Every structure is written in C-alpha cells, then in structure tokens.
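K.L.:
Give me a model of this one.
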Amino acid sequence: MAGTSGNNGNDRSSLKFQGFLDRLDGWGDLLNENSLNLPDKSSMASSSRTIKEQQGTSKFAPEKILNYTGLGYPSLSHDEAVPDAASEKELGNEYFKQKKFKEAIGCYSRSIALTPTAVAFANRAMAYLKIRRFEEAETDCTEALNLDDRYVKAYSRRATARKELGKLKEAMEDAEFAVSIEPNTQELRKQYDDIKALYMKEMAKKISGTAKSSVPEVHKPSSSAPQNAKAASVMGTDAKARESPLISIQESKVAKEASKESVQAVMNRRNEAKESVEDLASRAVSHFSSKHTKNIVVPKSAYEFEVSWKALSDDCHMQAHLLKMISPTSLPQIFKNSLSASILVDIVKCTSTFFREETELAIAILDNLTKVLRFDMISMCLSQFDRTEMRRIWNEVFSAEAVPMDHVETLTRLRSKYLHE
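P.N.:
A predicted model of the protein is given here:
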C-alpha cells in the first residue's frame, strides 16, 4: 500500500509538472497568434531579458517574474522577493550609469506603474533627455511636478527639454523657479543665465525685424550729383576761371569741406535712424510686456502663482488684480507647503493697497494665508527687514482707527499670527 501510495504521489507530481509544461506551450502558441493582451514592448523585452539573465542567479524565480508581467503563473516560493517600485528604480539607476538608457527607461516605467513617484518620473525624464526624446522628457517632468511642485531636478530637466524644443520663455521660467528654490546652486544659476541669454537674443531678433520694417532706408548720396550748395557753386564757374591755379586750389578746398559736411549729414541721419530703431524697440518691448501681463490666468499651483507674480512685479495694480482673481479659500491648496517668506510679505503689501475698498476680501486673504502649511514657521523666521515692514503695514493699515468695529477682533487675532506679539 505504501508503494502504491508513493507511486500515486509521483504520478500526481508528474501530472502537475506536465500541466505546467502544457501551460507554457499554450502561452507560446498564444504569443505567436498575437491574441494575448500583453504589456508594452519595453516591459516584455525587459521581462524576457530578466528571465534569461537572472535564471539561477537572481532572487526572482522565472515563475515569479512571469507572474509579475501579468501572465498568471504562481510563484514557487513565498520566501522569494516580489519586484517592487524601489528595486525597479534602483535597477534603472544601474542601467543609467552604464549608459543603457532604453533599459533604464523600461525599469523606471515599471517602477512608475507600481508606485508613481516624482523621483521615478524625473529619472525617466533624464533618460529621455539622453536619447533626445525631449517631448517625453518634458511630459515626465510635468508629471513629477504634479506630485511634488518643489522638486528642483524636475524644474531643471524640464527647462533643458523646453530649451531644446524651442520653448525658451517657458524654459527660462522653469530655470528661474529652480534658482528661487536653491539660490546657492551654481549649476542652476548658470542654466538660468544661459537660457535667459538665448531668450533675450531671440527677442532682440524679433524686435529688430519689426523695427527694420518700420524705418525708411538711408540712401547714400549720388556720386554724380553735387554734394551741397558750395560744390554746386564751384562746378558752376566758367571754364576760364577753372584754368586758374588759385581757383583750382580754392575749388579743391571747398570740395573737401563739402565732402566732410556730406559725410557728417549721412552720419547724423544714421544716428537718427538708430535712435528711432531703439525707440521703436523699446516701445515693442513695452507693448510685449503689457500684452503678456494682461493675459494672466488663475494660478493652480505655487509655481504658476510665483511666475505670474514676478511677471507683474512692476505693476502693483495688476498684482492686485491677480490676487483678486483667486478665491481666498483656495490659497492653502495652491501653496501647500511651498509658500516663501518673500511672497508672503509681497501678498500682505498688495492686500494693504485695496484693504479700505474691499475690506472683507482682504481679511479673507490674510486669514486663509495663515492656513497654509508651515505658515507659523515662515512668519516666525522673517528677516529683520521683512518683520519691520510687516509691522509697519499692520500699524498703518490693518490696525488703523478707520477699521470697522466688526472686523477689529478678527484683525487682532490675525495680527498675533503674523507678528507673534
């Protein structure tokens, strides 16, 4: 009986193993018929590579890897590690160091599929930059910033991608924001300076092209025509007088003087033309800036707010308009944990300009700013200059005698939060 039982056990094992082989054969047939909904090519190629390279040496069994690709094969052991987002990202980093960028992209893609992170998106963007797929790099950086809007590397890499795509204005804004987050990083400053130089060069070309089409061409005087009245007078003398040596000398002197005056006249006209070009260019830049600042939209993140705010830095009225466009209750969601001390002080200053006309709106803005993450720490760590400026505004505007009585209690509470008195 024992022998029979042993044989039955062997038969069952053989049947299980044969069933496993049959499933493998069936999988191969399905692949050949293209009837199985497989993952994308990069994932399949990477999985095939992993199976071939890691059999016998990897901590992942082939069946475990097949199960990971979604083909439904069970693992052979519960002790074997399952591929996770972190391990795939690390494997991608190793491929990147070896300059195997396509393999790295595959690993980062699997890491993102398992657990999307800003780092994984930014790393894949860097790999895309290396193989000059700039649109994909820009998209990945945007996805990274949707997850972490203070991630400096994502701003820097998106600036690089946008520069290569010819989006110099957007690239400059990304580079500038990266510098605002890490002002002491020389590489970021150099990137910003380089992109800004390219952007200004492009703008100068556009403005110059506009100016040239508006300025009349300065014509050189004809060599056959009299150069001025003095030259004409000399040429009008009779032939007999021209034969006199004295007259010839005088004619030569007059001609030279006329030539000098003609050259000076041409130079004067050129200077006038240059001044008109510069004036036109100045007006074009002013018009461009004015048009740009007036086409503002409601910002949805701290980055968008700061870019718009800085673009309007020379127009307090437009900054107030931007601030009024934003619902006060949405300020905590916009800034999250990205509110800087300088922006906080600027907003308080701007709010003070329309406090008397729109008191309730101004108070709502001040109140909701205190709900931004890390507000207490930011307000406590203001520089001495900013603290003095903040106290002056509260004393002169928000705590003035003209404040309605029904708002005094609220403003007193807010004053303690802003000034910690």
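K.L.:
Every contact and neighbour count from this point should use C-alpha atoms.
P.N.:
Will do.
K.L.:
check contacts around the residue nearest to the spatial centre of the chain.
P.N.:
Closest residue to the average C-alpha location of the chain: residue 174 at 2.5 Å, with CA atoms, centre = their mean. The neighbours of residue 174, taking CA atoms under 8 Å, 6 or more residues apart in numbering as the test, are 155-156, 158-159.
K.L.:
one more to put side by side:
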Amino acid sequence: MDFQGFLNDLQDWELSRKDKARTMKSQAPQKEKLGVEKTSRGETSSFDFTKSTSGQYDLSRNKDPFGNVHSGLTTEDVPNAASEKELGNEYFKQKKFKEAIDCYSRSIAFSPTAVAYANKAMAFIKLRRFQQAEDDCKEALNLDDRYIKAYSRRATARKELGKLKEAMEDAEFALLLEPENQEVKKQYADIKSLYENEILLKASGALRSSLQGTQKVGKSEANIDRATIHPLPNTTEKSRAADVQDHTERHSRIKKQEMKASVQHLASRVASRVMAEAAKNITPPNSAYQFEVSWRGFSGDPALQTRLLKAISPQDLPKIFKNALSSALLMDIIKCVASFFTEDTALAVRYLEHLTKVSRFEMLILCLTSTDKHDLRKIWEEVFCSEATPMEYAEILDNLRSKYCVED
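P.N.:
I've put the predicted structure just below:
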C-alpha cells in the first residue's frame, strides 16, 4: 500500500510537471519579446528574465530520475493478494506445487484468506507434506469455520497421518454443510470404513489371545465328534466320509458365528469405554465446529450432551456459534435446555435468553419445519411456562415468546 501511494504521488507530480511545461511553452513568445541575449558567436537565443532573477530552471529540460520506473511499472503490475493467488493457481495447474506454495504464501502475507490457506494446503497434500497441510487448513478454518474445502482437505491430510477419528469428524462436518456433495459423501464413507476397520482390528487383537484357547478346545471337540460319529449299518465308506465332512463344516460355521459375535460385543464395549473417557474430559468448545462434532459424538446420550452444553457459559453462545448455528442444532439445544429446566431454572433461562443473541436467530426460527414449530410450542407450554415455573422467571419467559414465535 505504501508503494502504491508512492506511485500515485509520482503520477501526480508528472502531470503537474507536464502542465507547467505546456504553460511555459505558451509563454515563450512573450518572453522572446522581453529581451534577446547575444552569444559569444553573435547568435541570438531566447532569454527568460524570470529564470535569471529567481534562479528557477525549467523542469521540462531536466532529466526525470523516476521516468524509467514510472513508465516501466504500472499500477496493474503491482503484486497483491489476488494476483499472487491467481499466479499460484496457474502454477498448481502446471503441477509446479512448490512455486504455487510460494505464491500462496505471498498472497497470505498481503492479506490472509481462507481460500489462500486451503489452496496452499492442497499443494502440500500433492507434495505429501500432510502435517503442513493440516496446519494450513486449521488456519483457513480460523478465518472461516464454514469453508467446506478446508474441512475436506484437512480430512485428507489427517487420514494420511493416521488420525482416522479426526479425519472422519472433518468429513462428517463437511457433509453436514453440503449434504448433496458426492465427492464429500465418498470421502466420508471411505474414512468411516477405515476407522471402523481399525476399531475392529484393535478389538480382535485384544480378543485373539482369549480366542486361541477357545479354538484349541473347539478342535478337541471336533476330534471327539469325529470319533463319536458311528456309521450306520450297510453304509459305504464314501457316505461315512461325507457325514464327517458335513459335521465338521457345520461345527466350523458355528465357531465363526460365535467369534464374530464376540468381536462385535468387544467393539461395542470399546466404543462405550471411549465414550465414558470422552465424558470425563469435556472441555468448552471454541467454535461451532467443535461443538457440533462433540454434540453428534454424544448422540444417543442426553446426559453427555447436557454436560457439553453446561460446559459453555450462556453469554459465550453468540461468540461460539457466530453465524454457523443451524435450525436443527438450535432445536436440539432447546430440547436439551428443557431437560434440565426444572432442576436449574436460572441457568436454563439464561441459555434461552442468549440463544436469541446468536447471529441470524430470527431467520433460524422462521426456517423451522412445521414439526419443529409444533414441538417448540409444546415444550414452551408444558415445560417453560408450566404451573411449576417460578414466578420470577415467568415474566422473562413471557417476553421471550415473541422471539421464539410461540405467541398464543
């Protein structure tokens, strides 16, 4: 910006110099009438009295020290954030990823944007520098926590880094932002499959040692079963062998089913233990993304969702959600508030008050489905404004009716 101002000053100076030169040219005939100077050779030349008295020289005769700079460098040639980003895109198309990263870095230096950070992350992914890609995606989301490409690219980087759970959460949130995005759908399905396989692999590994003993016992039982199969009278050797094989296959199928059930049971126990550990370490989320990921992670356990909500101070709700709160999540939060309204009325009312201060709240209420509007009215009448509601909060809740569009 300083350099642009300097160029503007140069341009203004040049224009004023040219105007002055034109003025002096128009005055030249008058000056010639004022006096003539004899040269040593007897030649005549125009003489400017103003020049001799004031000591000022015609600037049009002086060499312009900045002329070459000004003529060779126009305002369109001055690099800026947009031009560097576009240049980086061109390098990326040419698969010159290192050069593209340099351009994106310069664009960020001029003016940081989520797009420049996300593009730089994609270039790092192409170079298989996944940690740097994850870091740049994080910076992009700090600038715009609804930028779907940043979530998708961070999911790719985290998957390659082996952070499958975090990668799945990123892909899931990207899918929430654009449910019809086929590329994100495929990415989420692939990462989810990898994560589930990892969980099953860990579970089966923990189960393997205990199953080894069971398998040994099973083999012994199979041998005993073979020994106790007595051929019927007049049966051939071939039919007896078929009976033994059929019995062995049936026994193997039963054992496989038992093993699969054991693995699934252990996986379920692992998931429950992970959920319990997560509940111990609930921390206040700093963004809508963090809140929604944790909220959906506790889906099916209202107690954990309540603990997550209570970890947030009511006055921080507008700062956390900004303009990223959805109608569906708003209804989930209201239902959660209703679940502890009777036990902690003061806190519940504060949540209801500060929810109205979240950006686009009025629009979210208007966009509720007919079913959600019916549920909201029912909650309001049966919970928030029931006969058991303390009188000191009745007036506050009555004033909130219009904001939640539940007037009588």
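K.L.:
Got a TM-score for the pair?
P.N.:
Comparison of the two superposed chains (TM-score structural alignment, normalised by the length of the second structure) gives a TM-score of 0.76, and 353 aligned residues with a CA RMSD of 3.7 Å.
K.L.:
before we move on, what SS does whatever residue of the first structure lines up with residue 347 of the second structure have?
P.N.:
With TM-score structural alignment as the criterion, the equivalent of residue 347 of the second structure in the first structure is residue 361. Taking DSSP: H, G, I helix; E, B strand; the rest coil as the rule, one finds residue 361 of the first structure in the helix state.
K.L.:
ok, so what distance separates residue 361 of the first structure from residue 397 of the first structure?
P.N.:
Using CA to CA, to the nearest Å, residue 361 of the first structure is found at 15 Å from residue 397 of the first structure.
K.L.:
swap in residue 173 of the first structure?
P.N.:
Following CA to CA, the distance that separates residue 173 of the first structure from residue 397 of the first structure is 34 Å.
K.L.:
who's more crowded, these two?
P.N.:
residue 173 (23 against 17; other CA atoms under 10 Å).
K.L.:
The more buried one contacts residue 308, correct?
P.N.:
No - if you go by CA atoms under 8 Å, residue 173 of the first structure and residue 308 don't touch, sitting 9.9 Å apart.
K.L.:
What about the match of residue 347 of the second structure, how many residues nearby?
P.N.:
16.
K.L.:
what lines up against the residue nearest to the centre of the first structure once you look at the second structure?
P.N.:
Using TM-score structural alignment, the partner of residue 174 of the first structure in the second structure is residue 170.
K.L.:
Now do the SS call for that match.
P.N.:
Assignment for residue 170 of the second structure (three-state DSSP): helix.
K.L.:
Show me what whichever helix or strand residue 23 of the second structure is part of packs onto, helices and strands only.
P.N.:
Element membership of residue 23 of the second structure, judged by DSSP states H and E, is helix 2-34. Helix 2-34 of the second structure sits against helix 67-72, with contacts defined as 3 or more CA pairs under 8 Å, 6 or more residues apart in numbering; DSSP states H and E.
K.L.:
rerun at 10 Å
P.N.:
The contact analysis (3 or more CA pairs under 10 Å, 6 or more residues apart in numbering; DSSP states H and E) places helix 2-34 of the second structure against strand 44-46, helix 49-54, helix 67-72.
K.L.:
So which of the ones you listed is nearest residue 19 of the second structure?
P.N.:
helix 67-72 (16.2 Å; CA to CA).
K.L.:
Next SSE downstream of that closest one?
P.N.:
Toward the C-terminus from helix 67-72 of the second structure - assigned by DSSP H and E - lies helix 81-93.
K.L.:
Mean deviation, that next one versus the first structure?
P.N.:
Helix 81-93 of the second structure: mean distance to aligned residues in the first structure after superposition is 1.6 Å, counting by mean CA distance after the TM-score superposition for the first structure.
K.L.:
Which stretch of the first structure lines up against that helix?
P.N.:
Under TM-score structural alignment, the match for helix 81-93 of the second structure is residues 85-97.
K.L.:
any chance you could map the strands in the second structure?
P.N.:
Assigned by DSSP state E, the strands in the second structure fall at 36-38, 44-46.
K.L.:
that older thread, show me what counts as buried in the helix holding residue 23 of the second structure.
P.N.:
7, 10, 14, 21, 31 (16 or more other CA atoms under 10 Å).
K.L.:
re earlier: what's the most buried one of the helices and strands packed on helix 2-34 of the second structure?
P.N.:
Mean neighbours per residue, mean count of other CA atoms under 10 Å, is largest over those for strand 44-46, with a mean of 13.
K.L.:
wouldn't the match of residue 347 of the second structure be in contact with residue 353 here?
P.N.:
No - the pair residue 361 of the first structure / residue 353 is not scored as a contact, 12.0 Å apart, by CA atoms under 10 Å.
K.L.:
quick one: what's aligned to residue 381 of the first structure in the second structure?
P.N.:
Under TM-score structural alignment, residue 381 of the first structure pairs with residue 367 in the second structure.
K.L.:
number of nearby residues for its match?
P.N.:
14.
K.L.:
Who are the contact partners of it?
P.N.:
By CA atoms under 10 Å, 6 or more residues apart in numbering, residue 367 of the second structure lies in contact with 326-328, 361, 373.
K.L.:
and with 8 Å instead?
P.N.:
With CA under 8 Å, 6+ apart, residue 367 of the second structure has these contacts: residue 327.
K.L.:
count of neighbours near residue 17 of the first structure?
P.N.:
Using other CA under 10 Å: residue 17 of the first structure sits among 12 other residues.
K.L.:
Please give the element, helix or strand, for the residue sitting furthest away from the middle of the first structure.
P.N.:
For the first structure, the largest distance from the centre (CA atoms, centre = their mean) belongs to residue 240, which lies 80.3 Å off. Under the criterion of DSSP H and E, residue 240 of the first structure resides in helix 239-242.
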